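>>> Sequence plus the predicted model coming up.
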Amino acid sequence: MSREDLAGRQAELLHALLADGPAPAGFDPDRLRVEATVLRRKHGRVLAYQRPELAEALGERFGPLFAEFNRGRPKKAAERSGAYADEFVTWLIEGGHLPKPKRRLVDRLRRR
């Protein structure tokens, strides 16, 4: 298999895992869905660890809201976690899940 072919297969696998793409040939779609769920939850835990004030403000709503956000906007492989967290904060505010904060709070929530 050439490097180009391998890169294409890897891209298909990442698309299936991170963006609900179709399972590449040779992969079990059910197992990929399980793995995709695990990766999404991991991204949510990392985000909650990086932004504890956000997780605290949302409480029990954090997990379901992050899952909803992530389904519509999966994290890209090379994307910085801080930039992704900033998009989540913006999505929460625009969706009315968090009140529009004063400027200082926005700066704290988007500290990176």
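Here it is on my side, so go on.

>>> contacts and neighbour counts: CA atoms only from here.
OK.

>>> gap between residue 31 and residue 59?
According to Cα to Cα, to the nearest Å, residue 31 stands 30 Å off from residue 59.

>>> again, but for residue 67
Shown here: residue 67 relative to residue 59, a distance of 14 Å by Cα to Cα.

>>> Over to residue 28?
For residue 28 relative to residue 59 (Cα to Cα), the value is 35 Å.

>>> Next: residue 98.
Relative to residue 59, and taking Cα to Cα, residue 98 is found at 12 Å.

>>> more crowded one of those two?
Applying other Cα atoms under 10 Å to residue 98 and residue 59 shows that residue 98 carries more neighbours, namely 15 against 10.

>>> how about the nearest residue to the more buried one, chain neighbours excluded?
Distance criterion Cα to Cα, 6 or more residues apart in numbering; nearest residue to residue 98, sequence neighbours excluded, is residue 92 at 5.7 Å.

>>> burial measure for residue 60, as a count.
By other Cα under 10 Å, the residues close to residue 60 number 10.

>>> still on that earlier bit, using the three-state scheme, assign the residue nearest to residue 98.
Secondary structure assignment for residue 92 (DSSP: H, G, I helix; E, B strand; the rest coil): helix.

>>> take the one below as the second:
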Amino acid sequence: MSRERLARQQAELLRALLADGPAPEGFDATRLRVEANVLRRKHGRVLAYQRPELAEALGERFGPLFTEFNAGRPKRDTERSGEYADEFVTWLVAGGHLPKRRRGWLTRIWRR
């Protein structure tokens, strides 16, 4: 198998797992959806770990809001977690789930 073909197949798999792309040839679409959901929940846990102030500020709303955000804007395969967290915070503010940036606790959430 050529490197180019392998790279193409890996990119197709990442699109299926991270960006709701179609299942690559030879993969079970149902199983890929299960794995994609697991990865999305993991991204949410990583984000909550990286930004504990954010998770604390949202409380029980964190999980459902992250799920909603992630459904409309899945994490890209080349994207760093911090960048993705920043976009989540921007989305939360735009949606009225968090107040606009100001000094104090929210500044810590916006730390990047």
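Done, it's in. No experiment lies behind these values; they were computed from the predicted model shown.

>>> TM-score for these two?
TM-score of the superposed chains, computed with TM-score structural alignment, normalised by the length of the first structure, equals 0.93; 112 aligned residues with a Cα RMSD of 1.2 Å.

>>> What distance do you get for residue 83 of the second structure to residue 24 of the second structure?
28 Å.

>>> Next: residue 100 of the second structure.
On the measure of Cα to Cα, residue 100 of the second structure and residue 24 of the second structure end up 41 Å apart.

>>> who's more crowded, those two?
Between residue 100 of the second structure and residue 24, counted using other Cα under 10 Å, residue 24 has the larger neighbour count: 17 against 13.

>>> Show where stretch 35-47 of the first structure falls in the second structure, residue numbers please.
Counting by TM-score structural alignment, stretch 35-47 of the first structure lines up with residues 35-47 of the second structure.

>>> Name the residues of that stretch that are buried.
Neighbour-count burial for stretch 35-47 of the second structure, counted by 16 or more other Cα atoms under 10 Å, picks out 36, 40, 41, 43, 44, 45, 47.

>>> same question, stretch 76-83 of the first structure
Applying 16+ other Cα under 10 Å to stretch 76-83 of the first structure flags 81, 82 as buried.

>>> any idea how far that stretch is from the chain center?
9 Å (Cα atoms, centre = their mean, to the nearest Å).

>>> Check stretch 27-35 of the first structure too.
From the chain centre to the centre of stretch 27-35 of the first structure is a distance of 18 Å (Cα atoms, centre = their mean).

>>> what's next to it, contact-wise?
With Cα atoms under 8 Å, 6 or more residues apart in numbering as the test, stretch 27-35 of the first structure has contacts from 16, 17, 22, 23.

>>> how close does residue 90 of the first structure get to residue 80 of the first structure?
Here the criterion is Cα to Cα. By it, residue 90 of the first structure lies 16 Å from residue 80 of the first structure.

>>> now do residue 3 of the first structure
26 Å.

>>> Please, where are all the helices along the first structure?
Secondary structure of the first structure (DSSP state H): helices located at 3-19, 29-50, 52-58, 62-72, 81-94, 103-109.

>>> Average separation of the longest one from the aligned part of the second structure, please.
Spelled out, that is helix 29-50 of the first structure. For helix 29-50 of the first structure, the mean deviation from the second structure after alignment is 0.4 Å (mean Cα distance after the TM-score superposition for the first structure).

>>> can you state the direction angle for that helix and helix 3-19?
Helix 29-50 of the first structure runs at 70 degrees relative to helix 3-19, counting by axes from the mean of the first three to the mean of the last three Cα atoms, to 10 degrees.
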